[in-house]
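Enquirer: Predicted model, plus sequence, below.
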Amino acid sequence: MKTIITLLIVTFLTSFSTLDEEEVYLCGTEGAKKYHLSKSCRGLSGCKHEITKKKLSEAKELGLKLCAWED
């Protein structure tokens, strides 16, 4: 029984840590205000800079918010 509970707890905790490892997309590297979950997001359609990838945790550290088209 302890093994099952321990396994459930570990699975639960690791599921949260992998969310922050998800890669997101930014329009350029400087001046970006939003991050995008998909490279084909409508919010990136007018991007005139290189579309770059970052980890979700890095984008949040930079103060970026999720694009309203994907919210």
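Expert: It's in.
Enquirer: drop to CA atoms for contacts and neighbour counts, all remaining ones
Expert: Will do.
Enquirer: any chance you could map the helices in this protein?
Expert: For the chain, the helices defined by DSSP state H cover 2-19, 56-61.
Enquirer: Could I get the buried residue list for the longest one?
Expert: For helix 2-19, a neighbour-count test (16 or more other C-alpha atoms under 10 Å) marks nothing as buried.
Enquirer: which outside residues touch it?
Expert: With contact meaning C-alpha atoms under 8 Å, 6 or more residues apart in numbering, helix 2-19 is reached by residue 56.
Enquirer: re the thing from before, of all the helices of the chain, which lies closest to residue 37?
Expert: For those, proximity to residue 37 was assessed by C-alpha to C-alpha; helix 56-61 is nearest, at 9.0 Å.
Enquirer: wait, what's in contact with residue 67?
Expert: 34, 35, 36, 43.
Enquirer: so the third one makes contact with residue 26?
Expert: Yes. Distance between residue 36 and residue 26: 6.4 Å, which falls inside the contact criterion (C-alpha atoms under 8 Å).
Enquirer: Got another one to weigh against that:
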Amino acid sequence: MKTVFFVLLVISIKGCETNTVFVCGSQLGKRYHLTDQCRGLSNCNYHIIPITLDSAIQQHKTLCKWER
């Protein structure tokens, strides 16, 4: 049972790596957002850019606190 759970967990984590997330185009942005309508993006004075979750993580961005 534990093996099945672990395999399903790995598959779902791998599936998340290709999901699109949104970041503010500012060089100072530290967060990624699950939707482009997130409250955390309301202060973005630059373009909102869709990127992959994997790319956001590689850029050391973390999930917006409004979406936790």
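Expert: Perfect, I can see it now. Computed from a predicted model, the values in this text were never measured in an experiment.
Enquirer: Please tabulate the contacts of residue 67 of structure 1 in JSON lines, including the columns neighbour count and distance to residue 22 of structure 1.
Expert: JSON lines is the format used below for the contacts of residue 67 of structure 1 (neighbours: other C-alpha atoms under 10 Å; distance: C-alpha to C-alpha, whole Å):
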{"residue": "34", "neighbour count": "20", "distance to residue 22 of structure 1": "15"}
{"residue": "35", "neighbour count": "28", "distance to residue 22 of structure 1": "12"}
{"residue": "36", "neighbour count": "26", "distance to residue 22 of structure 1": "11"}
{"residue": "43", "neighbour count": "18", "distance to residue 22 of structure 1": "19"}
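Enquirer: Tell me which of these fall in strands.
Expert: 34, 35 (DSSP state E).
Enquirer: What's the match for residue 50 of structure 2 in structure 1?
Expert: Matched by TM-score structural alignment, residue 50 of structure 2 corresponds to residue 53 in structure 1.
Enquirer: Can you tell me the closest non-neighbouring residue to its match?
Expert: Leaving aside its sequence neighbours, residue 53 of structure 1 sits nearest to residue 25 (C-alpha to C-alpha, 6 or more residues apart in numbering; 4.6 Å).
Enquirer: Can you find the partner of that neighbour in structure 2?
Expert: Aligned by TM-score structural alignment, residue 25 of structure 1 pairs with residue 22 of structure 2.
Enquirer: Hmm, its match is touching residue 30, no?
Expert: No. In this structure, residue 22 of structure 2 is not within contact of residue 30 by C-alpha under 8 Å, at 11.4 Å.
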